[in-house]
Structure formats: structure tokens, C-alpha cells
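Asks: Sequence and computational prediction follow.
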Amino acid sequence: MRLQLLSDLHLETEPFEPEPNPAAELLVLGGDIDSRWAALERFAGWPVPVLMVAGNHEFDGRDLDAAWPALRERCDALGITLLERESLVLTDAQGARIRFVATVRWCDFDVFGDAGRAGAMRAAAYYMRIMKSTRRGAPLAPEGVREEALACRAWLAAELARSGAWDRSVALTHFAPSLRSADPRYGAQPGTASFCNGDDELLPLASTWIHGHLHCRHDYLVEHPRGRTRVVCNARGHVRNGEAEGYDAMRLYEV
């Protein structure tokens, strides 16, 4: 299946006009599209189906639990399929059945192991202040993010391990599944645990793993006894930081 992949467009501040690739069979939105949700209108009437996984900034200034039904309603009205802890099987032009297994997969701060968790959660407080989100009537804290993350991971592990009538599985998460996706500008530091999870043991269960969140592009292969998994990220990021330089919004990915 040929898909076009866009993530981290940050259309609440970034001047960017997405255009459809006429050769794509599917558009995947990998999160952090617009914290206001307003620019999601740009994907209404898209010439191919649109799948979306939410990013952390889709919850900026909102209550985490209350935002989900509102975001679903917004996406439904625009013809966008929002997936959260859900799978969807689509058939491509060659008749192959592709299962998309999708969740935000918030960060659990375990990518550096138990010893690094406390430092990672302290570093995450900075990002929580930027989001200004709430949960259960209180500011969203790293502990709340970790609780959501562990629920996401439990679902993801169980769903990826499930067999069924599909030819291959594509994992779709906003947060990265591995430190291999760490932004080379920052490397492995406590704050990196707010961007990358340690889901390397789940990689063999998917033929392709799509993520966003890191404001850099990735396309690499992970070899394992079951074969190989391709990990891709096509995040645009912010012009002011030089992250959008060389961004190819029209690129096609075969999954």
C-alpha cells in the first residue's frame, strides 16, 4: 500500500499547506497536526482515506479525558478516521490486507530502565507546563502520562500479537518506539524519554512502524529473528528551528 505520511505540522503556528500526492492510496496523519483542531478542515474531502493518530499537542489546554470524544466528533465530521487503541484493516490496490494498529502510545519514561525513570519524569515536567493539559480536574503530570502510556502499551502488545485475516501489520504511534529514533541534536538524555519509548521487543510484530513526535525524519530497518521492521517518521517540525528544511510532504511510503 502506498501512503502519504504527515506529522508534526503544528498548523496552529506554522504556515504550511498540505497537498495530496495523486499516487497515494492512503493519507496517514501521525499527530501534532494542529493544537486548535481548526486546520483539520484542510483534510476534509481528501481524495483518499485519511487515518489519524493523535499527538500530545492535540490535548494542549484541554482535559485529557474530555478531549477524546470531542476530537472523535471533530474528525468524524471531517471524514477523518481517528484511531486510538484500535485497529483497522484496509485492502490495497494489489489486494493485500494491511492491518493498522494505532495508539498515541504516550511515553512511560522507562526507556532508560528503572534507574532512569525518576530523572526522566523530572525532565518531563517542562513539557507538561507547555501543554497545560488537565486530567481528572488536576494539571496533567508525568505520573498521569505514565499511567496512560502503560495502558497504551498493554493494548498495543496484545493487539500486535493477535493473529487474523491480514497479510501484514503496521503499527502507528505518535511517540517513537525506540531510542534509535532519538533526535541526533539531543541524543540520549533524560528529556529524550519524553519522546522515545523502549518498545524494541514489539518491533518484530509489525512489518512497518510509523511514528511522529521527533522533529526529524527517520527511515531505518531493524533486523530481528523474524525478519526486519521498517521504522519511519516524516515529521515537519518548526521553521524557526530549521526543522522543516528539506521536508518532503509528497513522499510516498510503501507498507
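Replies: Sure thing, it's come through.
Asks: switch to C-alpha atoms for all contacts and neighbour counts from now on
Replies: OK.
Asks: Show me the contact partners of stretch 166-180.
Replies: Taking contacts as Cα atoms under 8 Å, 6 or more residues apart in numbering, the residues outside stretch 166-180 that touch it are 30-31, 53-56, 89, 96-107, 111, 160, 188, 195-200, 203, 205-214, 255.
Asks: Now intersect those residues with the helices, please.
Replies: The helices, defined by DSSP state H, take in Leu160 from those.
Asks: PyMOL command for the buried members of the contacts of stretch 166-180?
Replies: To isolate the buried members of those in PyMOL, using 16 or more other Cα atoms under 10 Å:
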select buried, resi 30+31+53+54+55+56+89+97+98+99+100+101+102+103+104+105+106+107+111+160+188+195+196+197+198+199+203+205+206+207+208+209+210+211+212+213+214+255
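Asks: put this beside the first:
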Amino acid sequence: MRVQLLSDLHMETEAFEPEVASEADLLILAGDVDSTWQGLRCFRDWPVPVLFVPGNHEYDGRDFEAAREGLRALSEELGFVLLDNAARVLTDAQGRRVRFVGSTRWSDFDVFGAAERERAMRAAGYFQRVMAATRHGLPFDAAAVREEALACLNWLSSELQAGETSEHWDATVVITHFAPSLRSADPRYGRQPGTASFCNNDEALLPLARLWLHGHLHCQHDYWFEAGTGVPTRVFCNARGHLRKGEPARFQPKQTIEVFAPRPFRT
């Protein structure tokens, strides 16, 4: 099964014309497609199934709960499979079943450890002011983001405990908007408190998936993560970002990733 991955298109300000990858069996949108939601309509009637995991900017200027319901309704209208703390098993032409597990997986600000959490949350204040979202009539601030992040983590952990393979599927692919490891940190900015608004420490969960796809960082990544189990997990990000910053330089809009690609041999 081959998947085409797109994220961080920011079509609210960026000109982008999506193209179908001829080899792809499905398209995955890993968030921050368009904060106005209008760009999502470009993917209506896509020739292969579309899986959509919302990014943080899909909530810009909106009430969190209203936005979540609105994205669910829009996904149904456009024919997308919305993976907002949800999973779906799809079968490829060879009869292999892949479980796709999707969550925005907001920042919990613990990527540098609990001792650095307060500092990271202070740095996050800027990003939350840019979002200008609310929840239950209150600002969707760093504390509210952490609360939602922990709910995402609990759901994701529970879902992945079923195993990377089972009698019901042959492989597991995780899709999150936020990154699962500091290895995905943007090299332009290094490991500073603001990095905790982009990366989580979900490395303990990585071995429970064959492939982990994410967005959010406006750079591209393709690496293997091994936690001593001898079975590495591929982590892949194909975020576009902003042209004015030169971020799409390595973005490959028609690249596909093979779910069942051979894993590196470990002795």
C-alpha cells in the first residue's frame, strides 16, 4: 500500500495546486491544510480515499468544540475519513489490512521533562495567541492545550496497545499533526522551549507502529527510530510550509511512501 502525505499547506495564504500521485492508494492530509477550511474542498472527489487529521490551525479563531463538529460535518460532505482520535482499517489490492490511527496529538509540553514544563508553556503563549481559539468561552491557552493533549495521549496509548499487528490487521500506521519525537525538531531553531509546542515525547509508542506520519514542523523528515526492540519504526514528515521562508525547498508533493517497505536489517 502506497500513501501520499501532505501537510502544512497553509492554503489560507499560500498558492498550492494539489496533484494526484499516480502510484498512491490513498491520500493523507496531516493537518494545517487551510485555516479557513476552503482549501480542503480542493480534495473533494479525489480518486483515492482521503484520510484527514486536523492540525492546530484548523481551529484558528474558532470555538474548539464547534470547530471539531464543523470539521466532522465538512469531512462527511467532502467524502474524507476524519481521524480525530479515531482509527480505520483499509485493505490494499494484495489483501493486506492496514490500521490507520489518527490524532492531532496536541502538545503536552513535557518533551523536555516535567521540570521544564512551565517554561515550555510560557513559550507556548505566543502560538496560542496567534490561534485565537476558545473553548467553553475561555481562551484555548497552553493549559487547555495540555489538557487536550493528555486526552489525545490516553486515547492513542490505549488504541496502540492492541499491537502493531493482530488478527484484524497486518500493520499499523499512526498519523499525528504534532511530532512524536525531538528527532523531528526543526534544525533551524534547535531545542528551545518553543520546540515543546511542536514535538512530543511519544517515543515509547513508536515501536507499536510500522510507520508514523506527522506534520506541524515546516521541514521534512524521514528517519528510522529504534527503541532497542530490533524492530525500527519509520517516521516521515512531508510538510510544505511557507514559500517566503523557503520552507518548501525539499517538499515533494507527489512522493509516495510504501507502508510495507522492508525495514532496515539490525544485527
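Replies: Perfect, thanks for sending it. Keep in mind that this is a model prediction, so the values were computed, not measured.
Asks: Any idea what the TM-score is?
Replies: For these two chains in superposition, a TM-score of 0.98 is obtained (TM-score structural alignment, normalised by the length of structure 1); 255 aligned residues with a Cα RMSD of 0.8 Å.
Asks: just so I have it, where are all the strands in the stretch 151-255 of structure 1?
Replies: For the stretch 151-255 of structure 1, the strands defined by DSSP state E, counting those that start in this stretch occupy 168-173, 208-211, 217-224, 227-234, 252-254.
Asks: would JSON lines of those strands with distance to Pro69 of structure 1 be doable?
Replies: As requested, those are exported to JSON lines (distance: least, Cα to Cα, whole Å):
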{"stretch": "strand 168-173", "distance to Pro69 of structure 1": "19"}
{"stretch": "strand 208-211", "distance to Pro69 of structure 1": "23"}
{"stretch": "strand 217-224", "distance to Pro69 of structure 1": "31"}
{"stretch": "strand 227-234", "distance to Pro69 of structure 1": "27"}
{"stretch": "strand 252-254", "distance to Pro69 of structure 1": "30"}
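Asks: Which one, of these, ends up nearest to Glu41 of structure 1?
Replies: strand 227-234 (20.6 Å; Cα to Cα).
Asks: Quick check: Ala249 of structure 2 vs Gly241 of structure 2, distance?
Replies: Distance, Ala249 of structure 2 to Gly241 of structure 2, using Cα to Cα, to the nearest Å: 9 Å.
Asks: How about His57 of structure 2?
Replies: His57 of structure 2 sits 13 Å away from Gly241 of structure 2, going by Cα to Cα.
Asks: one step back: deepest-packed of the strands of the stretch 151-255 of structure 1, please.
Replies: Among the strands of the stretch 151-255 of structure 1, ranked by average contacts under mean count of other Cα atoms under 10 Å, first place goes to strand 208-211 (a mean of 28).
Asks: what's the average distance of it to structure 2?
Replies: Its matched residues in structure 2 lie on average 0.4 Å from strand 208-211 of structure 1 after superposition (mean Cα distance after the TM-score superposition for structure 1).
Asks: what sits against Trp106 of structure 1?
Replies: Contacts of Trp106 of structure 1 by Cα under 8 Å, 6+ apart are Asn56, Val145, Arg146, Glu148, Ala149, Leu150, Cys152, His174, Phe175.
Asks: Assumed the fourth one was part of a strand.
Replies: No: using DSSP: H, G, I helix; E, B strand; the rest coil, the secondary structure at Glu148 of structure 1 is helix, not a strand.
Asks: Just give the closest residue to it, not the sequence neighbours.
Replies: Once flanking residues are discounted, Glu148 of structure 1 sits nearest to Trp106: 6.5 Å by Cα to Cα, 6 or more residues apart in numbering.
Asks: My guess is Ala24 of structure 2 contacts Arg2. True?
Replies: Yes: judged on Cα atoms under 8 Å, Ala24 of structure 2 makes contact with Arg2 at a distance of 5.0 Å.
Asks: My guess is Thr91 of structure 2 contacts His168. True?
Replies: No: using Cα under 8 Å, Thr91 of structure 2 makes no contact with His168, being 10.7 Å away.
Asks: Between Ala249 and Gly241 of structure 2, which is the more surrounded one?
Replies: Gly241 (25 against 13; other Cα atoms under 10 Å).
Asks: Please say which position in structure 1 the more buried one maps to.
Replies: Under the alignment by TM-score structural alignment, Gly241 of structure 2 pairs with Gly237 in structure 1.
Asks: do you know how far the nearest residue in space to that match that is not next to it in sequence is from Leu9 of structure 1?
Replies: Distances taken as Cα to Cα, 6+ apart place His215 nearest to Gly237 of structure 1, at 4.8 Å, with adjacent residues excluded. Distance, His215 of structure 1 to Leu9 of structure 1, using Cα to Cα: 10 Å.
Asks: Now for those two: what residues contact both?
Replies: Joint contacts of His215 of structure 1 and Leu9 (Cα under 8 Å, 6+ apart) are Ala235, Arg236, Gly237, His238.
Asks: okay, now the first one: neighbour count?
Replies: Counted with other Cα under 10 Å, the burial measure for Ala235 of structure 1 works out to 30 neighbours.
Asks: does it really touch His10, like I thought?
Replies: No: between Ala235 of structure 1 and His10 there is no contact under Cα under 8 Å: 9.9 Å.
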